[in-house]
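**Student:** need coordinates for the following:
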Amino acid sequence: MVFIGGAGNMAGAVIGGLVADGYPADRIVATGRNRGKLDEFAARSGVQVSTDNETAIGDADILVLSVKPQVMKDLCESIRDAVQQRRPLVVTLAAGIPLAAYQRWLGEGVPVVRAMPNTPALVGTGVTGLYAAADVSEQQRGQAQRIAEAVGLAHWVDDESGIDQVIAVSGSGPAYYFLFMEAMIDAAEKAGMARADAERLTLQTALGAAKLAAASDVDVAQLRRNVMSPGGTTERAVQRFQQGGLEQLVEQAMSDCAERAAQMARELDQ
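**Tutor:** The predicted structure follows:
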């Protein structure tokens, strides 16, 4: 398995998850331009490293592309001949680029899976949306799923536009929670709590709520109601959120996010 851009944060997290899950480190090659950074990553992870993409691809059955979307076209065109000769499964971690673009840049006949991980993947609790080209085999889908599950939950979509919905929920979703946590911390500080205490309590509360929801056999609406005593403090706070149109605002924000994701895909496909 070859990771181009393998010493970067996201690729490094995936590699770490795979190794922790039992995938042999010596069967992974991470490539990049910075030899010093690669050597440090090799010492830390036990994987092989290389600055030569084409040579690394020569033995690859799985090729993971983990570079910025803005340089993906140039990268794909530079490795096109090696990819066409080997025909590995290509898993791309870059956001926003549609399959049609990879098929043009890498050439026809290359099985490609789009993977959209989110930043909690860096700590092993991510969500990765997956969409496969029609020529990706069941075995290859399983290989892509193992890569995704190395850093959290894998979620397949049947239509490529479904990736935009994944972005709206989980790709961009961490920022929504960070914003809400930021607002809670600021509000607690304004009410007189020390900021360090406000941050510690807010983060632990968010963590606890997420763990409780994940472990519960009831939906989150019921969990909310379980906290709300009639006429109590929580009910008063929740009513204020609802009077301010929280649910409608979230719906519109996620719609805007998905719309922008589709727009960016069209721009990157040019």
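**Student:** contacts, neighbours, all on C-alpha from now
**Tutor:** Fine.
**Student:** flag every buried residue along the longest helix along the chain.
**Tutor:** Across the chain, the longest stretch assigned as helix under DSSP state H is helix 246-268. For helix 246-268, a neighbour-count test (16 or more other CA atoms under 10 Å) marks 254-255, 257-258, 260-262, 265, 268 as buried.
**Student:** let's see this one next to it:
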Amino acid sequence: MSTLLDRVNADGLVLFGCGKMGSALLQGWLDAGVRPDAITVLDPHPSDWLQGLQTDGLKINADLDSPAVCVLAVKPQIIAAANTLNGPGFAGTLFVSVAAGTTLVVLGDILGPEPAIIRTMPNTPAAIGQGITALVGNARCRAEDLALAEVMLSTVGQVVRLDSEAQMDAVTGTSGSGPAYVFHFIECLAAAGEAEGLSPEVAMQLAKATIAGAGALAQASEKPVSTLRENVTSPNGTTAAGLSVLMAEQKGLPALVRATVRAATTRSVELGKG
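**Tutor:** A predicted model of the protein is given here:
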């Protein structure tokens, strides 16, 4: 990691847009050892936190000269504004986009045919360093470009590489939208506990801690998640009774989750078309 970050510290890093995701990435880079004076942020409304980093050398809306990387962290509705980066000041720069639903073809139309461009799909737990990001590059990307993007994005969580851009819609439907599914399951689990006699506060605390703890155990364990589930499930016990409803073939969670991810994936395809 240090060798790749040395390239950023030597040649510079540009962050185009610094909202919630951009801020999470910026904090991750600083924590990983990217020097503030190697970073330039382009943002029309810099936050107080961002302006405070200027005392450490971070630059805001400054002139640029062929930085190593430019990360596009704006909403897809305004990604077209990145056409201002299509010029000699970005010759040889690697572009990394976190703009949801914006294809490599669209990014190429905006940035021109020359740059190496990597499209990514992070998710919101990146804000606490627990995200997961999928990435795929255009034909101009070299192995070292993908490696650099992976290192930079790993500062806010896990990273996976895709075989093709066609898989990005499924990523969006699974992990991109996935945190919302989990949040709603927490709501539902808490409401069910409340319906069985728990106070709202206790029910929510139990639901949050249960989901967080189970997720952490699944990440930490080398056992398949099916084995972890089976370890909790005694024959004819309480968990088995609950799972008999949750795992019902027609009306249970498997069919519902498949339909959920399919709906989100289909919508991602539609948005990608325009």
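**Student:** returning to what we had before: what's in contact with the longest helix of structure 1?
**Tutor:** 69-70, 96-98, 161, 164-165, 167-169, 172 (CA atoms under 8 Å, 6 or more residues apart in numbering).
**Student:** before we move on, the earlier item: quick check, nearest of the buried residues of helix 246-268 of structure 1 to T205 of structure 1?
**Tutor:** Proximity of these to T205 of structure 1 was ranked by CA to CA; the top entry is M254 with 23.8 Å.
**Student:** V71 of structure 2 in helix, strand or coil?
**Tutor:** When classified by DSSP: H, G, I helix; E, B strand; the rest coil, V71 of structure 2 comes out as strand.
**Student:** need the counterpart of it in structure 1.
**Tutor:** In structure 1, the residue paired with V71 of structure 2 is V64, using TM-score structural alignment.
**Student:** again with V202 of structure 2
**Tutor:** Using TM-score structural alignment, the equivalent of V202 of structure 2 in structure 1 is D197.
**Student:** could you give me the buried positions within the strand or helix carrying its match?
**Tutor:** Element membership for D197 of structure 1, per DSSP states H and E: helix 195-215. For helix 195-215 of structure 1, the neighbour count (16+ other CA under 10 Å) marks 198-199, 202-203, 213 as buried.
**Student:** which of the residues you listed lies closest to L122 of structure 1?
**Tutor:** Distances from L122 of structure 1 to these, taken as CA to CA, are shortest for L203 (17.3 Å).
**Student:** burial measure for the closest residue to that closest one other than its chain neighbours, as a count.
**Tutor:** In space, and not counting its chain neighbours, L203 of structure 1 is closest to M181: 7.2 Å by CA to CA, 6 or more residues apart in numbering. Neighbourhood size, M181 of structure 1 [other CA atoms under 10 Å]: 18.
**Student:** separation between M181 of structure 1 and V64 of structure 1?
**Tutor:** Distance, M181 of structure 1 to V64 of structure 1, by CA to CA, to the nearest Å: 34 Å.
**Student:** Q222 of structure 1 now?
**Tutor:** Note on Q222 of structure 1: its distance to V64 of structure 1, by CA to CA, is 41 Å.
**Student:** compare these two and say which is more crowded by neighbours.
**Tutor:** V64 (26 against 10).
**Student:** contact partners for the more buried one?
**Tutor:** Counting by CA under 8 Å, 6+ apart, V64 of structure 1 makes contact with 1-4, 90-93.
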